[in-house]
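[1] Pasted the sequence and its predicted model underneath.
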Amino acid sequence: MSDTQANKNYSAENIKVLEGLEAVRKRPAMYIGDVGKRGLHHLVYEVVDNSIDEALAGYCSRIIVVFNKDGSVTVEDNGRGIPVDIHKEEKKPAVEVVMTVLHAGGKFDKGSYKVSGGLHGVGVSVVNALSEWMWVEVKRDGKVHRQEYKIGEPQTDLKTVGTAKKTGTKVCFYPDNNIFKTIGFEYDIISERLRELAYLNKGIEIQLKDERSEDGESDVFKFKGGLSDFVKYLDEHNNPLHNKIITVNREDGEVPVEVALRYGNTYNDNILTFVNNINTIEGGTHLSGFRSALTRAMNNHASKNNLIKTKKNEKITLTGEDFREGLTAIVSVKVAEPQFEGQTKTKLGNGDVKGVVDKVVYEGILDFLEQNPSIGRKIIEKALLAARSRSAARKARELIRRKSALGGSSLPGKLSDCSNRDPVFCELYLVEGDSAGGSAKQGRDRRTQAILPLRGKVINSEKARVDKLLSNNEVQSIITALGAGFGGSEDEFGEKSPGDFDLEKLRYHKIIIMTDADVDGSHIRTLLLTFFYRKMKEVIDGGYLYLALPPLYRVSQGKKESYAYDDNERDLLIERMKKDNKNTKVGIQRYKGLGEMNPGQLWETTMDPEKRTLMKVTVESAAEAAETFQNLMGSDVEARRGFIERNAKFVVNLDV
C-alpha cells in the first residue's frame, strides 16, 4: 500500500474500541503505575508515545513538548493527525473516541500501525480522565479541528477553527491535583526519556522547552547515528577497547532487530533492552536471544581463529559472563503483538523473538568480526582476563559460602541478628562504624532488627574486578549476612548456576543503609549503593534496599526536645519554641555522627518503624543510573568533577 493510500485509509474505521473510562479515576494506579511523581510523568510519555507511533509508521518526523507557564504540558507532532470523521459504532468523531474511551485508538488496528508502544496501550484517554482540563487540535484535510474536555468529558463539540496546509496533532493537558500528590513536572526526568526516544528512533527530532520561567531550559534531540550514538552517550566517560561500534540492523520475518555494542576497559556490563521503544528493565526473550548470540559468535570466532591462548596446564572455557565484562549494548526490537509479563511491561515473553534475535545477532556479529579481526582479538583477550578473574572469584565465593549460613556455619561474628526468622518482618541495618553499631545494637528491636557494623572500607565496585571485590572483608560480611549468595553467572538461556545469587533466599526484606550525615558517611553510602546497583541489582529491583534518614539537629528548650532533619525544620522548631517560651534558652546540637546519639535517641529518630523516615532506593532510568555511577565512582576525574559541578545546586547540607 502506498503512503498516500495509507494516509487516506487512516480513518474512523481504524479506531478500535475495547472498553470505557469508568475505572480510571477510581483506580488510577492500575493504569499509570502510581499517583506520585512516576505516574505524573507517565502522562507525558503516553501522549508522546502516540506521536512516536506515527513516527514508527513513517508519518512523523518532529515532536515538540512544552512545559507551559500555567503548569500544563503541550505535545505537538507533524503526523497524519487523529481521524476526525464519524466513528460508525460510537456515532461520534473518531478523535473524541480516542480522547474519551479507554483502549480506543489506531494502535489496536493492525492496518494502522504494525507496531506501537505506549504504557499498557491504554491510550491518551487515560491522560484525559486524569486531567483537570485538556484540549486537542488536529490539522487534517486542510482544516484545524478542536475539542475541549474536563476530567475526561467533552465540553464542546468538535469544531473547525481554522485552515491548515500541513497535518498533525496538538494536545494540551493540565493534571488533576485531586488525583496526583504533586503536579510539578521535572525537566530532567522528561528530557532523559525524550533523549532515549530520539536515540531509539534514528533521525526523528524531539524538542523540549520549559516556558515556566524566562530562563527555562530547552533541548533538541536528534541523532543520525541512532543506537550507535546511544552507546557513545552511555560510554562517554569510559575508555573504549575499540572505537568502532558493532552494529546489527536486520529483519527476520516481521521482527526488525537493531543492536549496537562496544567494549570498554571496565568490569561491569550495561545492556539496555527495548521493545517498541519501551524499556524492558527485566529483560525477556530478546535479551536471552542477544546473550546467546553474543556468546556463540565470540566463541565461534575465537575457536576458528585460534585466539584462546592459555598458559601451561591452564584450562579455560569462555562463558557468556566473560564476554559481557565491560560491554555496553543496546538491543531494540519491534514486535507486532508483544506479550509482557506483568502489567508494568518490563519483561518480554514472546517465545519466537528469542530465536529471531539469536539468529540475526549471531550472523551480524560474526560478519563484523570477520571484517574487523583486530577488534575481535582485543575482545577475546579481554574475555580471557575476565575468565581468569572469574576462576579466582569462584574460589573466593566458595570460601564465603563455607562461612555462610547457607553452608550451615555461623553468620559474620560482628552481626547482631534478630530473633524472627521470617524475612518479610526482618530488617538488616548496615551501620557505619563500631560506635554507631553499638548504639544501634542497644537501641534496636531485637525481634526484627539485625545490625551489621561496617568497620573497614567498602571497596569501590565500579573500579574493581569481581575477584578483588570478594576479597574485601566488608563485602564478604554483607554477602554472608544477606544469605542469598553472590553473582549472576547465567548461561545463554538466562538460567543461573546453582549457588549463585537467589533473591528468594534473602534473609531480610528491608536492608537499610545507615551512615553519618557527613562527607565520610555520604561516601560510604555511595560505595554501598554502587555495590548493590552493580552486583546485587535484584535487591533494588525487588524494593528491598532503603536509606535511613537520621536527624541533623536536636533542638531543646528546658526538658522539651525535638529533632530536625534539615535546616528549614530546625529554624521552624527554634521559632516555635521561642514563641512558646521567650525566657528559656533554645539549645541546638548538630549531629555529625550516629555515635553522638545514645541508643534511645537513635531508636526514636532513626529506627522506630512508627516514627522513622526511610527512603526506598529505586532506579527510574537504567541508562541514567549507569551513567551516574560511572561518573561518580569511575576512573575519569574530569567526568566526576563535571558531575559534581552540575549537581552542586541540589546539595542541601554540605559538611566542610
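    Okay, I see it.
[2] alpha carbons only for contacts and neighbour counts from here, please
    Will do.
[3] I figured residue 364 was touching residue 258, is that so?
    No: Residue 364 is not in contact with residue 258 according to C-alpha atoms under 8 Å; the separation is 10.2 Å.
[4] Overlap in contacts, the two.
    Counting by C-alpha atoms under 8 Å, 6 or more residues apart in numbering, the contacts common to residue 364 and residue 258 are 247, 248.
[5] of those two, who's got more company?
    Taking neighbours as other C-alpha atoms under 10 Å, residue 364 and residue 258 compare with residue 258 leading, 22 against 19.
[6] Presented hereafter is structure B, for comparison with structure A:
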Amino acid sequence: MSKETKYTEDNIRSLDWKEHIRMRPGMYIGKLGDGSSADDGIYILLKEVLDNSIDEYVMGAGKTIEISIQGDKVIVRDYGRGIPLGKVVDVVSKMNTGGKYDSRAFKKSVGLNGVGTKAVNALSTYFRVESTRDGKSASAEFEKGNLTNQDTLDETSRRRGTKVSFVPDNTIFKHYKYRTEYVAKMLKNYVYLNPGLTIIFNGEKYFSENGLKDLLSDNINEDDRLYPIIHLLGNDIEIAITHSKTQYSEEYHSFVNGQHTTQGGTHQAAFREAVVKTIREFYGKNYEASDIRKSIVSAISIKVMEPVFESQTKTKLGSTEMGGDLPTVRTYINDFVKTKLDNFLHKNSDVAEALQRKILQAERERKDLSGIRKLARERAKKASLHNKKLRDCRVHLTDSKKDRNLESTLFITEGDSASGSITKSRDVNTQAVFSLRGKPLNSYNMSKKIVYENEEFNLLQAALNIEESL
C-alpha cells in the first residue's frame, strides 16, 4: 500500500503575477518555440504589444506605427494618445489593470483582459515602456517583470504616443530568432484590416487602401480567379470573395477586431453557412454545400463588443453575440451576406453566371468521382490479390493496427532493380517494399478523377489498404 502524501498549509502557494506567467507561459502566449513557426511565442509577444497600438489607430489616434527588430531587441512606437502618465507602471505590471475594461475608451478592441503587455514584460529580460502626452513623458524599465528604473520628464518636445522595447528571455525562448517573413505576414494582415494605417518595419512600408480586397489580391493571382473579387462593406463587417480556377479546397481568412482567427470560430462558421444559403436562394436550387464552397477563397472581418476567444492567443472566436443592441453573430452575418451578396449577384450577371458554372462543374466532378472511386476500389481489391509490385512483410500492411504487435514500414522505390536490393536487406517481419513503374503521375492541378484512374496509385492504395471518403 502506497504511503499517503502529506497535504498541509505548507503545500499552498500564492504566486505573484510575474511568477505565474513565467511558470506557465503557455497559458498566456501558447507554445514557446524558437521562431521557426509563425505561431511561436516570440511573435505572440510582438503581437500583444502591437495590438495596443492598433487599438489606438482604431480609436482614431495615430496613423503610423514604427517597428524595429534588430537581433533579439524589438521596438514598437505608435503615435496614439499615450498611456496616462500616472499609470505607465501599472498597465504593464499589475494584473487586471488597463484601459480595455472601460468600454467608453475601447469599444471594440482586440485585447480585453489586461494581460498582454504584462506577459511580454514578465517573459523579457529587458522591457521598457515610455509614454508621451500633453508635452510630458514618463518611462519605466523592468527585468523579468521586476521594476528596475522609473523616470518622469515634465517637459518634452517628443510627439505623443507610446514606445515599447523588449528582449525576450532566452532561458524561456531557447535559441530563438525572428523570421522576417512571419513578421511581414502579420503586418500585412494588420494593414489589410485597417485601411489607411501605415506600418514601417525596419524601414519597409506596409499600407493598404482596399482592405480585404487587397488581401485576396495578394493571395490569389488574377489569372487564377474565376471572377473579379467581390468586396462587401458594412457596419462592423467586411467580406471579400472569389473562387479559384485551379485549387479544390476552401480557403478562409477570418478576423475579429483586427485579430487573425487562424482557427476560425463562430463568425467563420456563420459566414460559410450564409454563403451557401444565399446562393441557394439566388439560383433557386438546393445545391450541395460542398459544391458551392469548393475552390472558394474568401476573407471576413467583424467587430464585436467584448469578444470571447477560446484562448489567450485569440485564434478562435467563441462569442455568439455581437454586443450592444445587435443580434447574434450568426444572425448578423447571415443578414448581411443575404442582402449584400444577393444584391451584388443581381447587379453583376456575368459573375453570377460564372459562379453557377463553377457550382455545376463541381457537382459533375463529385458525381463522376463517386463512380471512379467505386471502380478504383474494385480494381484495388482485385489488384491486392495478385499485386506483383508489393513484397509484403509478415506484419501485413493490410492488417488493422489494433491487431499488430509491431509497426510496419513500406519502402517505395522507382523500378524493380532498386526494390530488389532493398528486398534482400530488409527486415521481412516489419518492412515491405513496393516497386513503382517509374514516376506514376504528376498530379499537380489535375482532377481527382484522373488520379483515381491511375493504375499505379490504385496498386499503391491497395498495398496500404486506404480509401478516401467522399
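    That came through, no problem. A quick note: this is a predicted structure, and the numbers were derived from the prediction, not measured.
[7] Quantify their similarity with the TM-score.
    The TM-score (TM-score structural alignment, normalised by the length of the second structure) is 0.80; 434 aligned residues with a C-alpha RMSD of 3.5 Å.
[8] mind listing what the nearest residue in space to residue 233 of the second structure that is not next to it in sequence touches?
    In this structure, residue 233 of the second structure finds its nearest non-sequential neighbour in residue 239, 6.5 Å apart by C-alpha to C-alpha, 6 or more residues apart in numbering. Applying C-alpha under 8 Å, 6+ apart to residue 239 of the second structure gives the contacts 212, 230, 231, 232, 233, 298, 299, 300, 301.
[9] Give me the nearest residue to the aligned partner of the third one in the first structure, chain neighbours excluded.
    Residue correspondence, TM-score structural alignment: residue 231 of the second structure in this structure matches residue 247 in the first structure. Ranked by C-alpha to C-alpha, 6+ apart and with sequence neighbours excluded, the top spatial neighbour of residue 247 of the first structure is residue 260, at 4.4 Å.
[10] Residue 17 of the second structure now?
    Distance criterion C-alpha to C-alpha, 6+ apart; nearest residue to residue 17 of the second structure, sequence neighbours excluded, is residue 95 at 6.6 Å.
[11] Pretty sure the one you found sits against residue 116.
    No: Residue 95 of the second structure is not in contact with residue 116 according to C-alpha under 8 Å; the separation is 9.8 Å.
[12] higher neighbour count, these two?
    Applying other C-alpha under 10 Å to residue 95 of the second structure and residue 116 shows that residue 116 carries more neighbours, namely 26 against 18.
[13] got a list of what the more buried one touches?
    28, 45, 48, 49.
[14] same question, residue 456 of the first structure
    With contact taken as C-alpha under 8 Å, 6+ apart, residue 456 of the first structure is in contact with 473, 474.
[15] cool, and the one 4 residues further on?
    Contacts for residue 460 of the first structure (C-alpha under 8 Å, 6+ apart) come out as 527, 530, 531, 633.
[16] Repeat that for residue 347 of the first structure.
    Neighbours of residue 347 of the first structure in contact, by C-alpha under 8 Å, 6+ apart: 280, 281, 282, 283, 284, 340, 341.
[17] Ok, residue 589 of the first structure next?
    With contact set as C-alpha under 8 Å, 6+ apart, residue 589 of the first structure has these partners: 553, 554, 555.
[18] And residue 402 of the second structure, by the same measure?
    Under the criterion of C-alpha under 8 Å, 6+ apart, residue 402 of the second structure has no neighbours.
[19] quick check, distance from stretch 47-66 of the first structure to the centre of its chain.
    Centre-to-centre, stretch 47-66 of the first structure and its host chain are 23 Å apart (C-alpha atoms, centre = their mean, to the nearest Å).
[20] can you give me the end-to-end distance of it?
    With C-alpha to C-alpha, to the nearest Å applied, stretch 47-66 of the first structure spans 12 Å between its terminal residues.
[21] and the gap between residue 131 of the second structure and residue 69 of the second structure?
    From residue 131 of the second structure to residue 69 of the second structure the distance is 20 Å (C-alpha to C-alpha).
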